[in-house]
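Student: sequence and predicted structure, then a few things I'm wondering about:
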Amino acid sequence: VLPEHLHAIWTLPPGDHAIGIRWGLIKSGFSRALPKTEHRRISRISRGERGIWQRRFWEHQIRDDADMTAHIDYIHYNPVKHGWAKRVADWPHSTFHRYVEKGWYGIDWRSTPPQEPTHIRE
């Protein structure tokens, strides 16, 4: 989770393709929890939208283990890429810390940017 965007990797139940519904529930729950202090355009008010979220989201179906690893690495490095942290370990709002606890990464993992996986859009 970053101040201006987030990334997530999900595994949906077999036959379930309702990713849009899930994102909608996350966005609406988050929005309802925030104080209503932002200025909203009439178009957003008429749609019942807050000015917090963009209307779209991008999805990518993970193809194989290498693709999964590339996307996890990309997500973990994202706070450094966007200037929110100097090191991956410095960003507190990341699953990176769980990966370190499990021994999957060292605390000083990735001093250089990983190769960006294909199909990433922010």
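Tutor: Nice, thanks for sending it over. These numbers come from a predicted model, not from an experiment.
Student: drop to CA atoms for contacts and neighbour counts, all remaining ones
Tutor: Fine.
Student: how about stretch 85-99: buried residues?
Tutor: By 16 or more other Cα atoms under 10 Å, the buried positions in stretch 85-99 come out as 87, 88, 89, 90, 91, 94, 96, 97.
Student: show me the helices in this protein, by range?
Tutor: With DSSP state H as the definition, the chain shows helices at residue ranges 19-33, 42-47, 65-81, 96-101.
Student: point out the most buried one among those helices.
Tutor: Counting by mean count of other Cα atoms under 10 Å, helix 65-81 has the highest mean neighbour count of these, with a mean of 18.
Student: what residues are up against residue 22?
Tutor: Contacts for residue 22 (Cα atoms under 8 Å, 6 or more residues apart in numbering) come out as none.
Student: coming back round to it: closest one to residue 12 among the helices of the chain?
Tutor: Distance to residue 12, taken as Cα to Cα, is lowest for helix 19-33 among the helices of the chain, at 8.0 Å.
Student: run the chain-centre distance for that closest one.
Tutor: 13 Å (Cα atoms, centre = their mean, to the nearest Å).
Student: list the contacts for residue 77?
Tutor: Residues near residue 77 by Cα under 8 Å, 6+ apart: 88, 110, 113, 114.
Student: can you check residue 103 too?
Tutor: Residue 103 touches nothing, counting by Cα under 8 Å, 6+ apart.
Student: rewinding a little: including distance to residue 1, could the helices of the chain go into JSON lines?
Tutor: As requested, the helices of the chain are exported to JSON lines (distance: least, Cα to Cα, whole Å):
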{"stretch": "helix 19-33", "distance to residue 1": "13"}
{"stretch": "helix 42-47", "distance to residue 1": "24"}
{"stretch": "helix 65-81", "distance to residue 1": "9"}
{"stretch": "helix 96-101", "distance to residue 1": "11"}
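Student: got another, please set it beside the one above:
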Amino acid sequence: MQKLAALESGKYYHIYTRGNNTETLFKHLDNYHLFLQLYRKYLMPYADTFAYCLLPNHVHFLIRIKDEDALMRQGGEDFMKRISVERQLAHLLNSYTKTINHRYERVGKLFQHRFGRKEVTSEAYFTRLIYYIHFNPQHHGLIDDFSDWPHSSYHSLLSKSKTALQREEVLEWFGSRDWYKKFHEENAADFASINPLIEDDEL
């Protein structure tokens, strides 16, 4: 198995994974809620989340690893221990798999691999990646209009209700709610500028 680069504090990443042999990850509506609950438990204390999308057999997130101080916790009487974000991601997948296996009387691994990751290294990549993540359900033919998909951050970023997402930072990045929405609508299905960066994410 190819060794994945370590996730570094302060850096932005596109992280993604899929079901083993494209197996369905979310069989019922409450499975989506369960995955997000576990995500909040295992990852959100250590990473800021800008966008996400859960699809039946794969998931995408855009995150920023928090600074080193946020990754430290008391490891004993006299020392501090650094949290491994990679291990937290593994805990997320393992916990979800155990619950699904128990609930549906299945055995074996549910995910094809650990979370893949790509560092987001440019402003253009960040902007178009948010769009790509939200557009994914339409891109894969699951729905005619990506904005109707209920399991992404698209509407949460437009809403004014409480959220754990980095909403204000995203909206400021696009300039306003209106420009965020307009960018998504005007760039529908235009992956040309980002394809070289996502080609091995495709299913």
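Tutor: Arrived safely, thanks for sending. Not measured: the values here are computed from a predicted model.
Student: ok, which pair from the contacts of residue 77 of the first structure is furthest apart?
Tutor: 88 and 114 (11.6 Å).
Student: quick test: name the residue nearest the centre of the second structure.
Tutor: residue 61 (1.6 Å; Cα atoms, centre = their mean).
Student: gap between the corresponding residue of the first structure for that residue and residue 108 of the first structure?
Tutor: Structural correspondence for residue 61 of the second structure with respect to the first structure (TM-score structural alignment): residue 8. Distance, residue 8 of the first structure to residue 108 of the first structure, using Cα to Cα, to the nearest Å: 22 Å.
Student: and for residue 16 of the first structure?
Tutor: 38 Å.
Student: one more: residue 7 of the first structure?
Tutor: For residue 7 of the first structure, the distance to residue 108 of the first structure (Cα to Cα) stands at 21 Å.
Student: name the residue in the two with the higher neighbour count.
Tutor: Each of residue 7 of the first structure and residue 108 has its neighbours counted (other Cα atoms under 10 Å); residue 7 has more, 15 against 11.
Student: for the more buried one, what are its contacts?
Tutor: 1, 75.
Student: if we use 10 Å, what do you get?
Tutor: 1, 58, 59, 71, 72, 74, 75, 76, 78, 122 (Cα atoms under 10 Å, 6 or more residues apart in numbering).
Student: tell me which residue of the second structure lines up with the second one.
Tutor: In the second structure, the residue equivalent to residue 58 of the first structure is residue 116, according to TM-score structural alignment.
Student: surely that match meets residue 16?
Tutor: Yes. Counting by Cα atoms under 10 Å, residue 116 of the second structure does reach residue 16; the two are 5.3 Å apart.
Student: what is in contact with the two at once?
Tutor: Joint contacts of residue 116 of the second structure and residue 16 (Cα under 10 Å, 6+ apart) are 60, 201.
Student: more neighbours: which of these two?
Tutor: Neighbour totals were compared for residue 116 of the second structure and residue 16, and residue 16 leads with 20 against 16 (other Cα under 10 Å).
Student: then the more buried one would be within a strand, right?
Tutor: Yes. Assessed with DSSP: H, G, I helix; E, B strand; the rest coil, residue 16 of the second structure lies in a strand.
Student: how near is it to residue 126 of the second structure?
Tutor: Separation of residue 16 of the second structure from residue 126 of the second structure (Cα to Cα): 15 Å.
Student: now the residue mapped onto residue 30 of the first structure from the second structure: closest residue in space that isn't a chain neighbour?
Tutor: In the second structure, the residue paired with residue 30 of the first structure is residue 96, using TM-score structural alignment. Nearest residue to residue 96 of the second structure, sequence neighbours excluded (Cα to Cα, 6 or more residues apart in numbering): residue 35, at 6.5 Å.
Student: how about the residue lying closest to residue 53 of the second structure once chain neighbours are set aside, what does it touch?
Tutor: Nearest residue to residue 53 of the second structure, sequence neighbours excluded (Cα to Cα, 6+ apart): residue 152, at 4.1 Å. Contacts for residue 152 of the second structure were tallied using Cα under 10 Å, 6+ apart; they are 51-55, 59-61, 133-137, 146.
Student: what of residue 170 of the second structure?
Tutor: Taking Cα under 10 Å, 6+ apart as the test, what residue 170 of the second structure contacts is 49, 50, 51, 126, 127, 130, 157, 158, 176, 177, 180.
Student: quick check: the last one vs residue 109 of the second structure, distance?
Tutor: Right, the one you point to is residue 180 of the second structure. In this view, residue 180 of the second structure and residue 109 of the second structure are 38 Å apart by Cα to Cα.
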